[in-house]
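A.B. asks: sequence first, predicted model second:
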Amino acid sequence: MRSSSTPITRRSILGGMAAATVIGWSTSHQAWARESDSFAHTAASLPALDGTLETSAGVTSTFNHDFGHMVTGACWAVLRPGSVQDIVKMVNYARANRLKIAMNGRGGQNGDEESHSCYGQAQVPQGGIAIDARGLTKIVRIGSSSAVVEAGVTWAQLTDAALARGLTPPALTDYLHLSIGGTLSVGGIGSTVARYGLQIDTVKSIDIVTGNGDLITASPSCHADLFNTALGGGGQVGIIVRAEVALIPAPPKMTVFTLYYNDVTAFLADSEKLMAEKRFEGQVGEIARTPDNSGWWYKLEGQAYWKGNTAPNRTALLTGLHDERASATIEDLSFREAVFRTDGDEAWLKENDFWGQPKPWLSLFVPASKAKAMADLLTAELNGDDLGAGFLLYYPYPTSKLTRPLSVQPSEPTAYLCDVLRFPAPGADIARMLDQNRRLYDKAVALGAKRYLVGAIPNMTSADWRTHFGARWKVLVAAKRRYDPAGILTPGQGFFG
């Protein structure tokens, strides 16, 4: 008899081999049954698949952790889809057998692919089915203004394919080796948010398998309620399998201006001035440790695109700012070098044993009127050990640029991304950092902040989530009831308890 690690394929399901392994889920025994099991007759037969369903511990164990390495799941089966129809079939199977199911983005590169959620958001409980997004990695079409891609394609793959045609996605995350379907489920933020919003704001349509097992094409004009609750909705109404995303002409080069400030008020004022004047195509900011690690200072990065062979006017771009000019750096990079810069950071973090450690990140949207208060709170609360080899992003954007309803924002015209991206050293007190995250989150909410779904905030209750979504909570609940009434999709978000 074949071992239980043998994939379940169309051939074995249909009896092409006499000694099939797992044949289906037994609800009465709460277990995946093999032909040799005494309770095999109680198992619901699996559908024929173009891909495989794998149940060996060697496979499932790699889906029971994520990038955060703080929450351990209990996935018992992994679907490696050979087609979108495999996902349709297994969603229907999961619903009929009361199993949970979730897409796992498998971000990363060089053999270290894993879910890039930080706190178990993409995990499933015992018996549940994880879908390997790497089974859907086709770039279907690249046109003059958009690309159609399957959900497992990474932004790195799409960026390289688009650059070959002189194009780029307008909104890119800082780290590009993330699945497109995964970031569209949470938002996707990067340096051009002040111009183009989140990645979900650049999507023209999606193909999505709902919790009812229906494959639907949704857009702003067709099934708009599904479109608007799938994008940034944490995987609660369906599994995104394909998307059409916008493309724009790519510049050949980028000049990166890095400015430093000792005074937080000057840093915030210049950050908002540059955003309002749209001097730079991309803009980010950071609250950073000083070079001697004795305290904090503030870093502002402006990204100016070249027009053909014409470099940006450096003098004009820096006029009227109040940075510590002697510390400023200016660098000319090819566009690809610029957008793939974090690959070098990744390599360093891996070489120095930070990448695989637990990472209790905290991601917030803070109203601009409270930006100084939040910055002061962070610099008083955190120290160098709290960040480790990580960093604390802090930069403004107009909230009007974020158009999808479930990317809930502070009720002000301008907000700040506050992203505490910790990479602690081995042996760090992670429990203390999680408690710190919860304390900072509660204080931020009192200031009018909202959270970004990727972070690690312990003990979130349904009441906390209702407060977060505010008036849009009813929209999410109504969509959940309509498109996933059995509640089988992406339970790790914990929105509903």
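C.D. replies: Perfect, I can see it now. Numbers count the residues shown, from 1 in each chain.
A.B. asks: when you work out contacts or count neighbours from here on, use the C-alpha atoms and nothing else.
C.D. replies: Fine.
A.B. asks: closest to the centroid, which residue in the chain?
C.D. replies: By Cα atoms, centre = their mean, the chain has its centre lying nearest to Thr183, at 3.8 Å.
A.B. asks: hmm, who's touching the helix or strand hosting Gln85?
C.D. replies: Per DSSP states H and E, Gln85 falls inside helix 84-96. The contact list for helix 84-96, computed with Cα atoms under 8 Å, 6 or more residues apart in numbering, reads 46-47, 49-51, 81, 100-101, 129, 131, 136, 209, 211-215, 241, 486, 488.
A.B. asks: next, the buried residues of that helix.
C.D. replies: Buried residues in helix 84-96, defined by neighbour count with 16 or more other Cα atoms under 10 Å: 84-95.
A.B. asks: possible to save those as TSV with distance to Lys350?
C.D. replies: Shown next, in TSV, are these (distance: Cα to Cα, whole Å):
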residue	distance to Lys350
Val84	34
Gln85	37
Asp86	35
Ile87	34
Val88	37
Lys89	38
Met90	36
Val91	36
Asn92	40
Tyr93	39
Ala94	37
Arg95	40
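A.B. asks: would you write a ChimeraX line that selects the buried entries of the contacts of helix 84-96?
C.D. replies: Typed into ChimeraX, the line below selects the buried ones among the contacts of helix 84-96, using 16+ other Cα under 10 Å:
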select :46,47,49,50,51,81,100,101,129,131,136,209,211,212,213,215,241,486,488
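A.B. asks: in strands, which of the contacts of helix 84-96 fall?
C.D. replies: 101, 129, 131, 209, 215, 241 (DSSP state E).
A.B. asks: among those residues, which two are most distant?
C.D. replies: Ile129 and Leu215 (18.5 Å; Cα to Cα).
A.B. asks: elements contacting whichever strand or helix holds Leu300?
C.D. replies: Per DSSP H and E, Leu300 falls inside strand 296-305. Judged by 3 or more Cα pairs under 8 Å, 6 or more residues apart in numbering; DSSP states H and E, the packing partners of strand 296-305 are strand 253-261, helix 264-277, strand 282-289.
A.B. asks: tell me which of these lies nearest to Leu226.
C.D. replies: Evaluated with Cα to Cα, the helices and strands packed on strand 296-305 place strand 282-289 nearest to Leu226, the distance being 30.6 Å.
A.B. asks: okay, pairing it with this:
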Amino acid sequence: MTPNRRALLHAGVSATATLASLALAGPSRGPADGPFASAASNCNPEACAAAGEDFGHIIHKQPRAVFRPTTIPGIAGILRWAAEQGLTVAARGQGHSIYGRVMTEGGIVIDLGALATIHRIEPDRVVVDAGATWHAVLEATLAKGLVPPVLTNYLGLSVGGTLAIGGIGGSSSRHGLLTDKAIELDVVTGEGRQLTCSPTSNAELYDAVRAGLAQCAIITRATLRLVRAPERVRRFQLSYPDLPSLTADQRRVLAEARFDQLQGAVVPEAAGGWRYLLEAGVFHDGDSHPDDEALLAGLSDRRGSAVVTDFAFRDDANAFAKLEALLRANGQWFNPHPWLLVFLRGSNALEIASEVVAGMKSEDIGPFGRITCYPMITDECRTPLVRLPDERIVFVFNLIRIPVSADKTNAERLVAQNRELYDRIRGAGGVLYPASAFPMSSQDWADHFGVQWPLLRDAKRRHDPGNHLTPGYNLL
């Protein structure tokens, strides 16, 4: 074994690395023939091509190399080497970015897929590597009768990727975001330093990393809050004739805390027009059954269209997997996904949402897409970099577009529409959720983060002074 190869393995880097050419282009600020450069010259076109795409299928960027580290020190070594070479770095979990934010043109992609160990489960917490999916976390914790208080609707996302954005799920209406449930985070900064951060240790970095768009550091391990897992979920889908009646009932059941999960959507009708749906769930154990009549008392839904079902908690949490299987089978999973995700002020949510829906065509969403619209209480939302309208009740409002074709011109049209809608929504006091498909300038980001902008900007300058990490956001 050569010294370079031995050093590479000691650093914990699996040599699924790719270079567009055998040598690093441009002037080198460090040794270009070290162990990482040697591995990078081991071309793997498939890995490079995969890292040049994301779930959005709108932006395409060709990395210079892809590394798949197996240890946290391996990540630190890659980051130090990349900084010496003047190369940008993007960490990749499950690749579910939708506008090229976690890709890099000519830089290094760190694939975290091999860092997916669930290390420890205690009565109130789980310690898990950032590359693990929420599905894996759920399976492990359910075996102990435990579950995170909030889960994403799609469990195929990685832990680290979700915490870098925020993380919203059906229980967010009452319990905040996933970043609010992170007790402690292990990270590697842009300079290659391994640090642990929490509210009491490196608190400034803790606040800059949660929902910090991977600008200061790469999350490598997380300690997350757990609660007792329910056995079953009583699921309610209620239909409404219009958006005002839907949102009125959503506000009522939220204020009265009738449900453990609360969401809702506007979905295309096969014959044209829209359906307005309230979607909610109540947790219960097998020997106790919720009182359906009491839960639905006084609501103005079309009761004859109500759908009430009951699932094991695991099956309910994995419900999106059925849609994923369908979309993969018909090919739409691989089409562009020009999504727009925002929060609306509760005080004008109905007005703004109504305007947007009125201007939408069903083909702008797709037959399997939806416009999600539901309220949440912000009392439990304490992550500084998760930006929300300054009101106690805000509305999650998302255009989950699933086009029927891969037409590039149509995708570009929808991206342009997203930008127009965002400008209108921002002017009305709405706030972006950063998993959205349209270009953002550095000034846009400064405006988005508002009073918290100095927190993120200064942390990036301190922990990633070379501005190497996650260039796709165009933050600085």
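C.D. replies: It's in. Just so it is clear, the model here is predicted, and its values are computed rather than measured.
A.B. asks: TM-score for this pair?
C.D. replies: TM-score for the superposed chains, counting by TM-score structural alignment, normalised by the length of the second structure: 0.93, backed by 461 aligned residues with a Cα RMSD of 2.2 Å.
A.B. asks: in the second structure, what residues pair with whichever helix or strand comes after the strand holding Leu300 of the first structure?
C.D. replies: Next helix or strand after strand 296-305 of the first structure toward the C-terminus (DSSP H and E): helix 314-318. Under TM-score structural alignment, the match for helix 314-318 of the first structure in the second structure covers residues 292-296.
A.B. asks: ok, now stretch 150-161 of the first structure?
C.D. replies: Aligned by TM-score structural alignment, stretch 150-161 of the first structure falls on residues 129-140 of the second structure.
A.B. asks: any buried residues in that stretch, and which?
C.D. replies: By 16+ other Cα under 10 Å, the buried positions in stretch 129-140 of the second structure come out as 129-138, 140.
A.B. asks: show me the longest helix that occurs in the second structure.
C.D. replies: Counting residues, the longest helix in the second structure under DSSP state H turns out to be helix 408-427.
A.B. asks: tell me what that helix is packed against?
C.D. replies: Packed against helix 408-427 of the second structure by the contact rule (3+ Cα pairs under 8 Å, 6+ apart) you find strand 431-432.
A.B. asks: following superposition onto the first structure, what is the mean distance for the strand it packs on?
C.D. replies: Compared with the first structure after fitting, strand 431-432 of the second structure deviates on average by 0.6 Å (mean Cα distance after the TM-score superposition for the first structure).
A.B. asks: next SSE downstream of that strand?
C.D. replies: Sequence order places helix 442-449 as the next helix or strand after strand 431-432 of the second structure, per DSSP H and E.
A.B. asks: in the first structure, what stretch matches the next helix or strand along the chain from that next one?
C.D. replies: Where DSSP H and E defines the elements, the next helix or strand beyond helix 442-449 of the second structure is helix 453-463. Mapped onto the first structure using TM-score structural alignment, helix 453-463 of the second structure covers residues 473-483.
A.B. asks: just the buried positions in that stretch, please.
C.D. replies: By 16+ other Cα under 10 Å, the buried positions in stretch 473-483 of the first structure come out as 473, 475-477, 479-480, 483.
A.B. asks: how far apart are it and its match in the second structure?
C.D. replies: Mean for stretch 473-483 of the first structure is 1.0 Å (mean Cα distance after the TM-score superposition for the first structure).
A.B. asks: what's the burial count for the counterpart of Asp435 of the first structure in the second structure?
C.D. replies: Asp435 of the first structure maps onto Ala416 in the second structure when the alignment is built from TM-score structural alignment. The number of residues packed near Ala416 of the second structure is 16, by other Cα atoms under 10 Å.
A.B. asks: counting neighbours, what do you get for the nearest residue to Ala416 of the second structure once chain neighbours are set aside?
C.D. replies: Nearest non-adjacent residue to Ala416 of the second structure, counting by Cα to Cα, 6 or more residues apart in numbering: Phe438, 7.0 Å away. Here the number of neighbours of Phe438 of the second structure (other Cα under 10 Å) works out to 22.
A.B. asks: Phe438 of the second structure maps to what in the first structure?
C.D. replies: Phe438 of the second structure maps onto Ile457 in the first structure, with residues paired by TM-score structural alignment.
A.B. asks: got a list of what its match touches?
C.D. replies: For Ile457 of the first structure, the contacting residues are 119, 362, 434, 437-438, 441, by Cα under 8 Å, 6+ apart.
A.B. asks: hang on, the earlier thing: can you list the buried residues in the match of helix 314-318 of the first structure?
C.D. replies: Neighbour counts using 16+ other Cα under 10 Å place Leu296 of stretch 292-296 of the second structure among the buried residues.
A.B. asks: show me what it is in contact with.
C.D. replies: Residues outside stretch 292-296 of the second structure that contact it (Cα under 8 Å, 6+ apart) are 258-259.
A.B. asks: roughly how far is that stretch from the heart of the chain?
C.D. replies: Here stretch 292-296 of the second structure is found 33 Å from its chain centre; the criterion is Cα atoms, centre = their mean, to the nearest Å.
A.B. asks: next: stretch 362-377 of the second structure.
C.D. replies: The chain centroid and the centroid of stretch 362-377 of the second structure are separated by 17 Å under Cα atoms, centre = their mean.
A.B. asks: only the buried residues of it, if you could.
C.D. replies: Buried-residue list, stretch 362-377 of the second structure, by 16+ other Cα under 10 Å: 362, 364-377.
A.B. asks: looking at these, which are in strands?
C.D. replies: Reading strands off these with DSSP E, I get 370-377.
A.B. asks: out of these, which comes closest to Arg251 of the second structure?
C.D. replies: Using Cα to Cα, Pro375 comes nearest to Arg251 of the second structure of those, at 6.8 Å.
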